[in-house]
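A.B. asks: Attaching a predicted model along with its sequence, questions to come.
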Amino acid sequence: MHKIVPCIWMNGNAEEAVELYTSLFEGSSVKRVVHYGDTSARMSGQPEGSVMTILFTLGELEYMALNGGPSIQCSPSISFFVNCDTKEELDRVFAALSEGGMVLMELGEYPFSQRFGWLNDKFGVSWQVNLASRHQKITPFLMFSGAVAGRAEEAMEFYRSCFNGTEIVHVEKYKSGEFGTEGTIKMGAFKLEGQEFMVSDSAVDHKFGFTPGISFIVNCRDQAEIDHMWSILSVGGSEDHCGWLTDRYGVSWQIVPDRLGEMLYEAEAEGTERIMKAISGMKKLDLAELKAASSK
């Protein structure tokens, strides 16, 4: 189990999306599927018995797809940066992901890359596809624009203060005369819990920003860690329901016990319903209450 898991909000098409994504990257697999019960269906407005979440791997990392409905959409402010070893692999991945979607930057040569393209797929998920070999195949990429433009470096240091296993991998700043505000982050890469993330600042007046369409699940070992992560990540942001919070930059996080997925998957139908009912009444999750609900 990975400490931080990107969660992709879907509108009833999680199975289709996961099937596409896992077909594109070697070593990918589906690990766990959880379906909506009566309580979770009523909470979300989704059909009872339909797929709620899919835990899957792409390459070496875990991801979650959540069928949450049409109320929330993904945004290019958080994309997935894919490193391809060969031109053939890059072209194949780009073609498959762009089919039925929207190309944001055409596939081609750029000053920063021999071959690169950026797109939103047909599910609304944003991907940057690049010709390069890196240890981590796919990396979450956070673009700071609009009200948070120029705060990427600050955010990078803030996130590093919240987690263990951190490291600055690379930082490149805009120089005078470049298409960006001098001194802000042109490209930054860093690690949290050994997992790589990327950030950049954009001075462009984009009409989008961070949304809960891409959130980050933090798997916590006990209540003390849940309390700690909740308290530091929510400062300057907002506390939402069911373990969700929004940090000071507008990025969404889910702070959960690391066994929550297994509890929902392994419990009998009545137990799953009790757990979901308990979650529905919480902001920060209470592990003892969830355990009690699962074992009644």
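C.D. replies: Arrived safely, thanks for sending. Numbers count the residues shown, from 1 in each chain.
A.B. asks: use CA for all of it now, contacts and neighbours both
C.D. replies: Noted.
A.B. asks: for the stretch 151-296 of the chain, what spans make up the helices?
C.D. replies: Taking DSSP state H, counting those that start in this stretch as the test, the helices found in the stretch 151-296 of the chain are 152-162, 223-233, 260-266, 269-280, 287-295.
A.B. asks: quick one: buried residues of the last one?
C.D. replies: Neighbour-count burial for helix 287-295 flags 287, 290-291, 293-294 (criterion: 16 or more other C-alpha atoms under 10 Å).
A.B. asks: now swap in the shortest one and tell me
C.D. replies: Taking 16+ other C-alpha under 10 Å as the basis for neighbour counts, the residues of helix 260-266 that come out buried are 260-261, 263-265.
A.B. asks: let's bring in a second one:
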Amino acid sequence: MQKITPCLWFNFNADEAMEYYQSIFPDFKVTHKSYYGDWGGPHAGKLLTAEFELFGMKMIALNAGPQFPFTEAISLTINCKGQEEVDYYWNKLTAGGGQESMCGWLKDKFGLSWQVAPEELTKLMAGPDKEKQMKAAQAMMKQKKIIIREIEDAVNGVTA
């Protein structure tokens, strides 16, 4: 059993977000929905929460209004294998109003922050050679979407 379940607070657009994420992530599935009852006032009958799984991780979407918008203080990291997977998630999550940031970070159209992180970058930055780690970090700091080849070239001293 998963001991901790992240809850994402949406501005009364959680149902739209569930459809959006389902179109991006092949294994995304909604496992339960609850609705505002008669006590919900103007929201009676509308979605209150959606429990869902993303890559096997259970999460909750709360449809509760604009009081607490997403910030970069919390993000979801997608560990990718290769540039093709990085490109796929980056392009999907920035489409339709998403925003690119730096170092593999972005916000989707709902304002949720994501890190699209290739495994290759993690290996380059965690290797035993401190100089190569520094070169990898310096190359990454210049990028928005991570371009693996550019970082590998910087680490290996290859110039364009």
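C.D. replies: Right, received. Where do you want to start? In this text, all values refer to a predicted model and were calculated from it rather than measured experimentally.
A.B. asks: Can you pull the TM-score for these?
C.D. replies: Laid over one another, the chains give 0.89 as their TM-score (TM-score structural alignment, normalised by the length of structure 2), with 156 aligned residues with a C-alpha RMSD of 1.7 Å.
A.B. asks: In structure 2, which residue is most central in space?
C.D. replies: For structure 2, W114 is the residue whose C-alpha lies nearest the centre (C-alpha atoms, centre = their mean; 2.8 Å).
A.B. asks: What does P6 of structure 2 correspond to in structure 1?
C.D. replies: Taking TM-score structural alignment, the alignment pairs P6 of structure 2 with P140 from structure 1.
A.B. asks: who are the neighbours in contact with its match?
C.D. replies: Under the criterion of C-alpha atoms under 8 Å, 6 or more residues apart in numbering, the contact partners of P140 of structure 1 comprise 6, 78-81, 196-198.
A.B. asks: Across to structure 2, which of those hold up?
C.D. replies: For the contacts of P140 of structure 1, the contacts that persist in structure 2 are 196-198, with contact defined as both residues aligned by TM-score structural alignment, their matches' C-alpha atoms under 8 Å.
A.B. asks: Out of those, which is nearest to H170 of structure 1?
C.D. replies: Nearest to H170 of structure 1 among those: M198, at 9.1 Å, using C-alpha to C-alpha.
A.B. asks: residue at max distance from the center of structure 2?
C.D. replies: Computed with C-alpha atoms, centre = their mean, the residue of structure 2 farthest from its C-alpha average is D38, at 34.2 Å.
A.B. asks: Which residue numbers in structure 1 does stretch 71-84 of structure 2 align to?
C.D. replies: The alignment places stretch 71-84 of structure 2 over residues 211-224 of structure 1 (TM-score structural alignment).
A.B. asks: Check which residues of that stretch are buried.
C.D. replies: By neighbour count on 16+ other C-alpha under 10 Å, the buried set for stretch 211-224 of structure 1 is 211-220.
A.B. asks: Endpoints of it, how far apart?
C.D. replies: Start and end residues of stretch 211-224 of structure 1 are separated by 28 Å (C-alpha to C-alpha, to the nearest Å).
A.B. asks: circling back: the residue nearest to the centre of structure 2 pairs with which position in structure 1?
C.D. replies: By TM-score structural alignment, W114 of structure 2 lines up with W253.
A.B. asks: Next: H43 of structure 2.
C.D. replies: Looks like H43 of structure 2 aligns to T181 there (TM-score structural alignment).
A.B. asks: Likewise for L124 of structure 2?
C.D. replies: L124 of structure 2 is assigned M263 in structure 1 as its aligned equivalent, the criterion being TM-score structural alignment.
A.B. asks: Give me the distance between its match and A292 of structure 1.
C.D. replies: With distances defined as C-alpha to C-alpha, the gap from M263 of structure 1 to A292 of structure 1 amounts to 11 Å.
A.B. asks: sorry, back to before: present the helices of the stretch 151-296 of structure 1 as a markdown table; the columns should include distance to E15 of structure 1.
C.D. replies: Compiled in a markdown table, the helices of the stretch 151-296 of structure 1 are given as follows (distance: least, C-alpha to C-alpha, whole Å):
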| stretch | distance to E15 of structure 1 |
| --- | --- |
| helix 152-162 | 31 |
| helix 223-233 | 30 |
| helix 260-266 | 17 |
| helix 269-280 | 21 |
| helix 287-295 | 27 |
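A.B. asks: thinking again about what came up before, quick check: of the buried residues of helix 260-266 of structure 1, which lies closest to G236 of structure 1?
C.D. replies: Out of the buried residues of helix 260-266 of structure 1, the one with the shortest distance to G236 of structure 1 is L260. That distance is 26.8 Å, counting by C-alpha to C-alpha.
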